[in-house]
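Trainee: Fold the following and give me the result.
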Amino acid sequence: MEQDHFVRSGYDVSYTQSPNTKPIYILLMTYMRGGSSFLGEMFNQNPKVFYWFEPLAETFKKIMGMIDSRNWFLHDDLSLRWFSPRKKKTIFKLLSSIFSCKIDALPEYVLKHNFATNMFWNKSLSLNSYRECLEAKPNVTCRSFGQESHNPSVGRLKRILCSKDRHFGIRPRNIDLELSNTGLHRELKSLLDKLFHQRSSLYYTDDHLSRKLLPLENSSKDIQPYRGYLNTKVRRCSANILTVCKQRPIHVIKTVRMRMDLVLQLLNAIPELKVVYEWRNPLGILNSRWSSSKYHRISNFTLDTDILCKQMNFDLVTSDRLKAKFPNSMTVIKYEDLADNTIGSVSGLYGDLGIGSIPDSIFSWIVDNTKAETTSGPLSTKKNATAVVRQWKSQLDKTIINYIKDKCRDVLKLMNYDDELLL
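Mentor: Reported below is the predicted structural model:
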């Protein structure tokens, strides 16, 4: 194995690469509700692709705090959010570790995140063998959890946490069965659902776990063996990720947590990286956000619009600098084109990226997921894609449409969305 180092731009991000193979690295970048999940499936469904969906989700939460997603890159006053060299290094090292299959360099909170561990979350099919390993029957380490405790609640907790096939895929009903007649039921049900089933990671301090899980003995000693078991199992099972990563010649990361100036610096570190920048009409992005209960805040439509248009304009201008310095590194695709002519658009994209023809698995996925008679919800990729693209025309108020068109005037022009599309 040949050891190289990304030392450009002051970022030392090491990776290991086989001398006999040279994987293709692809970064899919767009905006929240910009159609990236749909685009991502064009790679996720390809058996030659190692695909990771939103690996920066927990990292952004940790390095930036629980800020609103619309403020990841800009403040409410429309000024750019500053990323310290340390934060940039954290982001770049994580991405490069995935691209180069250096899985042991990934923080445990990335490997424990719901996007990676949830067996019912098929956005990263490359991680399925990892998830299956996590859900295997617990070993003796887990069974020894809390064995020295005389508190009966610890025993009940152990039965929940160490039950067969449930330590990562735990559901509230599992807790109902074990704790239905105890005073601990309500708090554990709420907390464990958050720990194992929602989008938070399993990574908490011992003190936090003591306060939340153990009104039992006011000590973390009973939970520490279980945390140790989980961490050990995550590391052991992550070998499955490494195997899949090394077997596949195309490595793809999809993220909405990226700004174009960061991409430019990432290219300085990984010049062979290919970037796919997905455009979507900001009217469609904002309507999609407001249609989702998770992001719904149409009462703030002016601020939402101002922030999105400012960020898109910044990214578009910066992308010109990127293309001048790395003329063969960026490919642009419009979500509207992808929805209207999925097979043609994906064929063209694959050609631009030099990754061959579309496999049968993607043809099948396109047929199954783009002509649904009804949509499956705003967070689903199974829908009539052509109809969804222009839903904003019937769902947005005329006043809001005009405001967005005015504020995003430069963006719409730079993206070549002509007046006919906007009428």
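
Trainee: alpha carbons only for contacts and neighbour counts from here, please
Mentor: Fine.

Trainee: these two touch, right, residue 96 and residue 12?
Mentor: No: at 10.6 Å, residue 96 and residue 12 do not qualify as touching, with contact defined as Cα atoms under 8 Å.

Trainee: Which one's more surrounded, those two?
Mentor: With other Cα atoms under 10 Å as the criterion, residue 96 and residue 12 differ in neighbour count, and residue 96 comes out ahead with 22 against 14.

Trainee: Let's see this one next, to set against the first:
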Amino acid sequence: MAIYEIYSHPSLVRYKTSVFTKATLFLLIVLALTYIPPLLVAYRSHGFWLKTNTYEEQPNVRFQYQVLMIVGTNTNGDFLAWSTFENFNNLQGDNLRFPLVTAMEEDQNLDGKMDRLNFRLELPLQPSEQVYSVQFILTFSYELFRMSTFIMQSMAYAYFSSSIPGSQFTVNGDLKLHQREPLRHKGLDTRYNIITTLATIAMVRLSFVTTSIAVFVAIQTFALIVIYSRQKVHLSLSDEHNNKVHILILSSWRSGSSFVGQIFSQHPDVFYLMEPAWHVWVSMYQNSAKVLQMAVRDLIRSTFLCDMSVFDAYMHENRLVSDLFQWEVSRALCSPPTCDYYERTDLSNEETCKKHCNMSKFYKMEEACKTYNHVVIKEVRFFDLTSLFPLLTDPSLNLKIIHLVRDPRAVMKSRNKSFHALMRDNSIVLDSNGKAIEKEKAETSNFEVMKKVCRSHIHIHETATKQAPDFLKQRYMRVRYEDVVRDPLNEISAMYKFADLALTPKLKSWIYNITHGEGTGSAFKITSRNARTISQAWRTEVPFAKILKIQDICKGAMNVLGYRLVESEREQKLLSLDLVLPLRKYKFSWLSSDENPV
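Mentor: Predicted coordinates:
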């Protein structure tokens, strides 16, 4: 039977559903897995077929303030010499001549790394003396951190001679690294962190044509071996040094650091010094804090190692212990072997110590230091943590850092109270070239200093918590002054545990008495006072307008450190409102536009 089509039409069926379905989710997951993993692999491997690659990093090069100079005064072999090494100078006899030395490092592009060293050395001469040759060595530290944590010591060597005497010698040069083998990509690379070999080899190169000069070079080389033998001993005896614990209380002015320093000073196992770098700043007040940073670091290192000859450059020859800044607050300097007035286990009083121990010889301080297992130094003259990396990697030190901070509003109130005592320090922080701050600019300068202090707290916190190299782990502890005065025994016990110290019953009683007195205290004096009430004094004594200003300057630091901002005068004076936030509740926030770090 035949069949034929009478009529037809196509049928279109459409199915619709919501965008948010399992099918859509599945499609997105498939797309993500298709494209993202290959991109991540390519990025992390720096390219699938990449065999070699290069990157650029500006190293952190800092002058070590170590100099060795030899000047030929005629063509017959007579010379003058000087160095920053005491043993070398002792060997020179009549040939030793002290020059006038100035050194200034410049950060020309303000990126936090030094770009240029301006070094000037002026040598006084007798009327009959002339200069025919000059040679000198300067030492530097060299650090890389981006792809490889690499630290070494290096040097610059310059030499010039002429048959015609001269009066001035100028050198312009660049320090360059010639790398011959790959650096380690993980861990700390210190293969070349040895200055002894470089200096000794360099000394061998200091030669003249005449036989007498050749003999002189041999003497100088021997002198350098003697000088640096102390460093070799330090390395070979590193286990002995590591039995000691070195604690640096890192803080800023008027932050309760004197009180925390006393907590350690009164411990019978601790040799304590308060701000020994004060002598560096007083002696070289024309320079900025950045310029003085390396000199301060070198002084701290020598003090940790109980080498008190480092103070020769900053104090007069026949000095006493009482010539040291704030010496009387150190219990160790008021007890044997420095002074016999207190027993070693006694709690000292600074006024009594000042009265009975003020004639102790300075060399006894070094003897005392060597008898203690713990050396603790409180210092307020460091503004970043990276400058301390050479100390943290030094095999002769077992360094731990306690970073003490305080509410900037309370710090500002205390700074205003003791402004005149801080004028010299303020001028150095603000780099005023040794000029005193004018009276009408006093308040403005105080705020400028606080801005730098708050920046430094952020830099130190960031370095220690977010960018910490392996050698810093377990060796950094941040402490808030407010936490200490609220719960003294628990906070101090934690600090003692960090420093490998035990809290004795006598110290527990002293801590309670010193924090629960009735007095208000005074600047730079540790007396019995109500510490918790004093820590809140700014809320009732400082005008709200100044509070707003300091909050604006230090907003980023206060956020990082866990301090709540006040929005009104009522909040400021409402003492029941707690402005110290629990550490677990605050979050990091970037700096405001006004406090971008340099």
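
Trainee: ok, residue 6 of structure 1 to residue 24 of structure 1 distance?
Mentor: With distances taken as Cα to Cα, to the nearest Å, residue 6 of structure 1 is found 16 Å from residue 24 of structure 1.

Trainee: If you could redo that for residue 7 of structure 1, that was the one I meant.
Mentor: Remark: distance between residue 7 of structure 1 and residue 24 of structure 1 (Cα to Cα) = 20 Å.

Trainee: out of these two, which sits in the more crowded spot?
Mentor: Taking residue 7 of structure 1 and residue 24 together and counting by other Cα under 10 Å, residue 24 has the greater number of neighbours (19 against 13).

Trainee: how about the more buried one, what's its match in structure 2?
Mentor: Aligning on TM-score structural alignment places residue 24 of structure 1 opposite residue 245 in structure 2.

Trainee: what does residue 44 of structure 1 give?
Mentor: With TM-score structural alignment as the criterion, the equivalent of residue 44 of structure 1 in structure 2 is residue 265.

Trainee: so what's its match up against?
Mentor: With contact taken as Cα atoms under 8 Å, 6 or more residues apart in numbering, residue 265 of structure 2 is in contact with 271-273, 329-332, 376.

Trainee: again, 6 Å this time
Mentor: 272, 330-331 (Cα atoms under 6 Å, 6 or more residues apart in numbering).

Trainee: can you check residue 485 of structure 2 too?
Mentor: Shown here is residue 485 of structure 2, whose contacts under the criterion Cα under 6 Å, 6+ apart are 531-532.

Trainee: try 8 Å
Mentor: Applying Cα under 8 Å, 6+ apart, one finds that residue 485 of structure 2 lies in contact with 515, 531-532, 535.

Trainee: And for residue 396 of structure 1?
Mentor: For residue 396 of structure 1, the contacting residues are residue 287, taking Cα under 8 Å, 6+ apart as the criterion.

Trainee: how far away is the counterpart of it in structure 2 from residue 536 of structure 2?
Mentor: In structure 2, the position corresponding to residue 396 of structure 1 is occupied by residue 542, as judged by TM-score structural alignment. According to Cα to Cα, residue 542 of structure 2 stands 11 Å off from residue 536 of structure 2.

Trainee: Can you list the residue ranges for strands in structure 2?
Mentor: Taking DSSP state E, the strands of structure 2 run over residues 60-72, 79-83, 100-106, 116-122, 131-144, 149-166, 188-189, 245-250, 270-274, 374-379, 399-405, 476-480.

Trainee: Now render these as JSON lines, adding distance to residue 393 of structure 2.
Mentor: JSON lines is the format used below for the strands of structure 2 (distance: least, Cα to Cα, whole Å):
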{"stretch": "strand 60-72", "distance to residue 393 of structure 2": "15"}
{"stretch": "strand 79-83", "distance to residue 393 of structure 2": "25"}
{"stretch": "strand 100-106", "distance to residue 393 of structure 2": "23"}
{"stretch": "strand 116-122", "distance to residue 393 of structure 2": "24"}
{"stretch": "strand 131-144", "distance to residue 393 of structure 2": "12"}
{"stretch": "strand 149-166", "distance to residue 393 of structure 2": "9"}
{"stretch": "strand 188-189", "distance to residue 393 of structure 2": "9"}
{"stretch": "strand 245-250", "distance to residue 393 of structure 2": "13"}
{"stretch": "strand 270-274", "distance to residue 393 of structure 2": "22"}
{"stretch": "strand 374-379", "distance to residue 393 of structure 2": "17"}
{"stretch": "strand 399-405", "distance to residue 393 of structure 2": "9"}
{"stretch": "strand 476-480", "distance to residue 393 of structure 2": "14"}
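
Trainee: Determine which of those approaches residue 526 of structure 2 most closely.
Mentor: Nearest of the strands of structure 2 to residue 526 of structure 2, taken as Cα to Cα: strand 270-274 at 12.7 Å.

Trainee: mean per-residue distance, the closest one to structure 1?
Mentor: Mean deviation of strand 270-274 of structure 2 relative to structure 1 after superposition (mean Cα distance after the TM-score superposition for structure 1): 0.8 Å.

Trainee: Show me which positions of that strand end up buried.
Mentor: Neighbour-count burial for strand 270-274 of structure 2, counted by 16 or more other Cα atoms under 10 Å, picks out 270-274.

Trainee: which helices and strands does that strand pack with?
Mentor: helix 257-265, strand 374-379 (3 or more Cα pairs under 8 Å, 6 or more residues apart in numbering; DSSP states H and E).

Trainee: winner for burial among those?
Mentor: strand 374-379 (a mean of 24; mean count of other Cα atoms under 10 Å).

Trainee: That one maps to which residues in structure 1?
Mentor: In the comparison with structure 1, strand 374-379 of structure 2 aligns to the range 250-255 (TM-score structural alignment).

Trainee: with structure 2 superposed, average distance for that stretch?
Mentor: Comparing stretch 250-255 of structure 1 with its match in structure 2 after superposition yields a mean distance of 0.7 Å (mean Cα distance after the TM-score superposition for structure 1).

Trainee: Show which residues not belonging to that stretch make contact with it.
Mentor: Here stretch 250-255 of structure 1 makes contact (Cα under 8 Å, 6+ apart) with 23-30, 36, 40, 43, 48-56, 95, 99, 245, 355.
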